[in-house]
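S.K.: okay, structure incoming, though there's no sequence with it:
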């Protein structure tokens, strides 16, 4: 991109507000520890994800709103959205492009430490929004999909402690994704079963990613290593051949769930109810405490969701939704009045 430092060379965005949305995601999908992720969209229209608004300003500022805004640090300089802005502007400056400042508003709809990719959703919404907003100013987006996803992994890693793409990739790209993490290919979008319903229930408690990783053994046995590899390979093959029965038979977690479930009160009871009432699979979403159930029948999914609401949720911040996969991923729209 050609360097542009003169303000008059920017397209006019005065008075325009761009809103970027990034959906919730479930990492691992049981069988794919750190390698699979899926974006979720409630069927009832509930906003399950984070939103970021952007508009031109004299100086940068961040405002935080939403149901879970009070759970974030009061100092907005430490907010991951601020870090995204600073990183984006720094990289653009290195390209010779000095950008005008923006005012950003984070609508924090996802709970922190929920296993729904909360930090990833903030990062994806912020960076995708910045790319689209400044793209309108410049006449072309500054970064392509691959470059932006690299940034997203780096920034999300500042929160989780290490770079993992199993939340940012599905959140950004949509659908079900497999992490390749190669120089030119970070994630691959996989075929899905369109008639699957994904029940996602957040209990209301917090499980930190660091704590969920610390509880895992440092080494995996040879039998479990072989089982993990076989499950993932067979599952992906079954997706491409649309062999639903074989795919769901692979959806058990031999790596993390045996250890992490101790952090989730009523997990075993919830699994038992779900599997006895039509679920094809049941597991921990990411590092928890959110759990998910996969069904091929909407009525059964609603029954499981209602039971989880009444039995798995532990306080008034918990929720349960019947979802399908969000195939669109992150989006940005002009919401100017």
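M.R.: Looks like it came in fine. Source: prediction; values computed, not measured.
S.K.: okay, CA-based contacts and neighbour counts for the rest of this
M.R.: OK.
S.K.: who touches residue 90 in this structure?
M.R.: Not one residue lies near residue 90 by Cα atoms under 8 Å, 6 or more residues apart in numbering.
S.K.: now it: which helix or strand?
M.R.: Secondary structure from DSSP states H and E places residue 90 in helix 80-94.
S.K.: pull the residues that contact the next helix or strand after that helix.
M.R.: Using DSSP H and E, the helix or strand that follows helix 80-94 in sequence is strand 102-107. Residues outside strand 102-107 that contact it (Cα under 8 Å, 6+ apart): 50-66, 69, 81, 122.
S.K.: again, only this time at 10 Å
M.R.: Residues from elsewhere that reach strand 102-107 (Cα atoms under 10 Å, 6 or more residues apart in numbering): 17-21, 49-69, 79, 81-82, 85, 122, 125-126, 129-130, 133-134.
S.K.: now the angle between helix 80-94 and it, please.
M.R.: 150 degrees (axes from the mean of the first three to the mean of the last three Cα atoms, to 10 degrees).
S.K.: buried set for strand 102-107?
M.R.: For strand 102-107, burial by neighbour count (16 or more other Cα atoms under 10 Å) applies to 102-107.
S.K.: could I get those residues as a markdown table with distance to residue 216?
M.R.: A markdown table is the format used below for those (distance: Cα to Cα, whole Å):
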| residue | distance to residue 216 |
| --- | --- |
| 102 | 42 |
| 103 | 41 |
| 104 | 38 |
| 105 | 37 |
| 106 | 33 |
| 107 | 33 |
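S.K.: okay, pairing it with this:
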């Protein structure tokens, strides 16, 4: 038996639309992500468990773990009869890399079960391909940090899909999912098809400046450059009272605030546990819309997708 865990992730982190992402884990040790268990079997079986299993499609051929199994078997050239159980702990359409969690955990589990026929690059490439079937086009800002851990910059050049970059270890990440969903495709469709040259230049300045500040350990500069001028101006209309929420969180002492991926999860960054606790409390009282919503105080997950049982 192989049991693999894949952590949640925040795509974009404001300044890096589709090219930056971080893996996160709650500071209290709770697993915020999906688990996949694979056991030997004479026939192929799929099972769904977990808090959000009810959100998965009834038709197994539309289930993400079936897609992963099918693509993996096609690449290695044979069908593997196994029993695959997906523990769906991540809400779908949350903006926390839910599909990336399931994809990464399933493919890593299949690869380990078959004695690793695929290397890291081929495995990550396949993750992006399957992610693209769900969201409309391949992108790696969730699957790369989910797989590798840490803060990942999408390179996609010279045989490198992504590479880790330095991050500020004292940053505390608070994520709040209100309990509702926004599909990635819907969040993408609200964006303009073209941007003004001025906006493109400004975005280049912010992104390159953030990467520079990360490598030179200029924390204040990095936070100042974490501005989303590509997605936030349009996606904030999908989140009621977004600007008022942002103003309140920054007033509490957070050093940055934004939309996690496509939303509706929002994130805040703090450097003080007191501020983190106050921010968490405020979000629980003012942002959650139902009992399924949650708020977590997190740190960066540096391990990525990993084996948690055998």
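M.R.: Everything's here; your move. All figures in this text were calculated on a predicted structure; none of them were measured in a lab.
S.K.: quick check: TM-score for this pair?
M.R.: Superposed pair, TM-score by TM-score structural alignment, normalised by the length of the second structure: 0.98. Supporting alignment: 310 aligned residues with a Cα RMSD of 1.0 Å.
S.K.: re earlier: buried subset of the contacts of strand 102-107 of the first structure?
M.R.: Buried members of those, scored by 16+ other Cα under 10 Å, are 17-21, 49-56, 62, 64, 69, 79, 81-82, 85, 122, 125-126, 129-130, 133-134.
S.K.: please flag which of these sit within strands.
M.R.: Among those, the residues falling in strands (DSSP state E) are 18-21, 49-56, 62, 64.
S.K.: closest to residue 249 of the first structure among these?
M.R.: Minimum distance to residue 249 of the first structure across these is 29.4 Å, recorded for residue 49 (Cα to Cα).
S.K.: tell me if I'm right that the closest one and residue 68 touch.
M.R.: No - checked against Cα atoms under 10 Å, the pair residue 49 of the first structure and residue 68 is beyond contact range at 11.4 Å.
S.K.: shared neighbours of those two, which are they?
M.R.: By Cα under 10 Å, 6+ apart, residue 49 of the first structure and residue 68 have these common neighbours: 107-111.
S.K.: quick check on the residues you listed: which are buried?
M.R.: Looks like these have 107-111 buried, using 16+ other Cα under 10 Å.
S.K.: and the aligned partner of residue 189 of the second structure in the first structure, what does it touch?
M.R.: Using TM-score structural alignment as the criterion, residue 189 of the second structure maps onto residue 214 of the first structure. Going by Cα under 10 Å, 6+ apart, residue 214 of the first structure touches 208, 260.
S.K.: against residue 204 of the second structure, how distant is the aligned residue in the second structure for residue 152 of the first structure?
M.R.: Aligned by TM-score structural alignment, residue 152 of the first structure pairs with residue 127 of the second structure. Counting by Cα to Cα, to the nearest Å, the gap from residue 127 of the second structure to residue 204 of the second structure is 27 Å.
S.K.: more neighbours, these two?
M.R.: Between residue 127 of the second structure and residue 204, residue 127 has the larger neighbour count (other Cα atoms under 10 Å), namely 31 against 14.
S.K.: which element is that one on?
M.R.: helix 120-135.
S.K.: give me the mean deviation of that helix from the first structure.
M.R.: With mean Cα distance after the TM-score superposition for the first structure, helix 120-135 of the second structure departs from the first structure by a mean of 0.6 Å once superposed.
S.K.: next helix or strand past that helix?
M.R.: Later in the chain than helix 120-135 of the second structure, the nearest helix or strand by DSSP H and E is helix 143-148.
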